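In: Next one to model:
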Amino acid sequence: MPRIQLSSIYVDNQEKALAFYTDVLGFQLKQHVPVGAYAWITLVSADDPAGPELVLEPAAHKAVQPYRRALYRDRIPVTSFAVDSVDAEYERLRELGVRFMQKPTTTGPVTVAVLDDTCGNLVQIASPAASPDA
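Out: As a prediction, the model looks like this:
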């Protein structure tokens, strides 16, 4: 059966994205290999260093900018990351100065929030919604 090995996110500036995704969001650097004007940069979850890798792709291809602008304009996250508690992560990230486009919102079985990654993307964080009995 196939499984996710790599997933890419296009970023305006790879080094700026690397700092945001590691220092703020908490991912760990796995690979950083210079490739001409850019680099092959992959990150992993601190909780799963052998798991799927997030590739910080340069947003240099001409098709990328219109796609990203449309998603951003329509407030559509380019990806979603699981967290243990959206409410707790929202507070932690707000204290670090992260700008949110959507505060924690419960939609059916999940709670989600949407943040600006400072590199041209909106990113969703999600966790199971608290049980009504809790």
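In: okay, CA-based contacts and neighbour counts for the rest of this
Out: Fine.
In: Tell me the secondary structure of residue 70, please.
Out: Recorded secondary structure, residue 70: helix (DSSP: H, G, I helix; E, B strand; the rest coil).
In: One more, so I can put them side by side:
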Amino acid sequence: MKIHLSSVFVDDQEKALRFYTDVLGFVKKHDIPLGADRWLTVVSPEDPDGTELLLEPSGHPAVQPYKTALVQDGIPVTSFAVDDVQAEFDRMRELGVRFTQEPQEMGTVTTAVLDDTCGNLIQIVHSK
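Out: A predicted model of the protein is given here:
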């Protein structure tokens, strides 16, 4: 068994697509209209047939309280692996990305947490 699809609830799918592709570096995999929303997924360019991330609309009534609580408590909704947290932090900071946690070493991992501009905190991590 392996993970095929994961999702992150976003306030605006088009804005999320720009952020997740232009800033984070993912590539669009599927963009299928579904009424007012879309089945919109991105993947890592390093693994185009790997796990897809669904940029899911935040329309369900339970989503906003969930997202708000996570952000208020500083909890990332998901985590993405990078080769060098400090280099990614520097690159994204130059692009204007807001971080809620600067790079921090925690034993065998280094992490940082960023705001995805769509209502979520995202952790980037590198394991030594």
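In: Quantify their similarity with the TM-score.
Out: Scored against TM-score structural alignment, normalised by the length of the second structure, the superposed chains reach a TM-score of 0.99; 128 aligned residues with a CA RMSD of 0.5 Å.
In: ends of stretch 25-45 of the second structure, how far apart?
Out: Stretch 25-45 of the second structure has an end-to-end distance of 8 Å (criterion: CA to CA, to the nearest Å).
In: buried residues in it?
Out: Residues of stretch 25-45 of the second structure classed as buried by neighbour count (16 or more other CA atoms under 10 Å): 26-29, 38-44.
In: same question, stretch 63-72 of the first structure
Out: With burial defined by 16+ other CA under 10 Å, the residues of stretch 63-72 of the first structure counted as buried are 65, 68, 71-72.
In: Same list (the buried residues of stretch 25-45 of the second structure) but as a markdown table, adding secondary structure.
Out: Rendered in a markdown table, the data for these read as follows (three-state DSSP):
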| residue | secondary structure |
| --- | --- |
| 26 | coil |
| 27 | strand |
| 28 | strand |
| 29 | strand |
| 38 | strand |
| 39 | strand |
| 40 | strand |
| 41 | strand |
| 42 | strand |
| 43 | strand |
| 44 | coil |
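In: which among those gets closest to residue 90 of the second structure?
Out: Taking CA to CA as the measure, residue 90 of the second structure lies nearest residue 26 of those, at 17.8 Å.
In: wait, what's in contact with the closest one?
Out: By CA atoms under 8 Å, 6 or more residues apart in numbering, residue 26 of the second structure lies in contact with 20, 42-45.
In: which of those residues show up in the first structure as well?
Out: Retained in the first structure by both residues aligned by TM-score structural alignment, their matches' CA atoms under 8 Å are the following of those: 20, 42-45.
In: and which of those is nearest to residue 109 of the second structure?
Out: residue 44 (20.8 Å).
In: What sits closest to that closest one if chain neighbours are left out?
Out: Leaving aside its chain neighbours, residue 44 of the second structure sits nearest to residue 26 (4.9 Å; criterion: CA to CA, 6 or more residues apart in numbering).
In: Kindly report the same for residue 82 of the first structure.
Out: Closest residue in space to residue 82 of the first structure, ignoring its immediate chain neighbours: residue 126 at 5.0 Å, by CA to CA, 6+ apart.
In: Repeat that for residue 104 of the first structure.
Out: Using CA to CA, 6+ apart and skipping residues adjacent in sequence, the residue nearest residue 104 of the first structure is residue 113, 4.5 Å away.
In: so what corresponds to that neighbour in the second structure?
Out: Alignment note (TM-score structural alignment): residue 113 of the first structure maps to residue 112 of the second structure.
In: Which element, helix or strand, includes the residue nearest to residue 104 of the first structure?
Out: Applying DSSP states H and E as the criterion places residue 113 of the first structure in strand 110-116.
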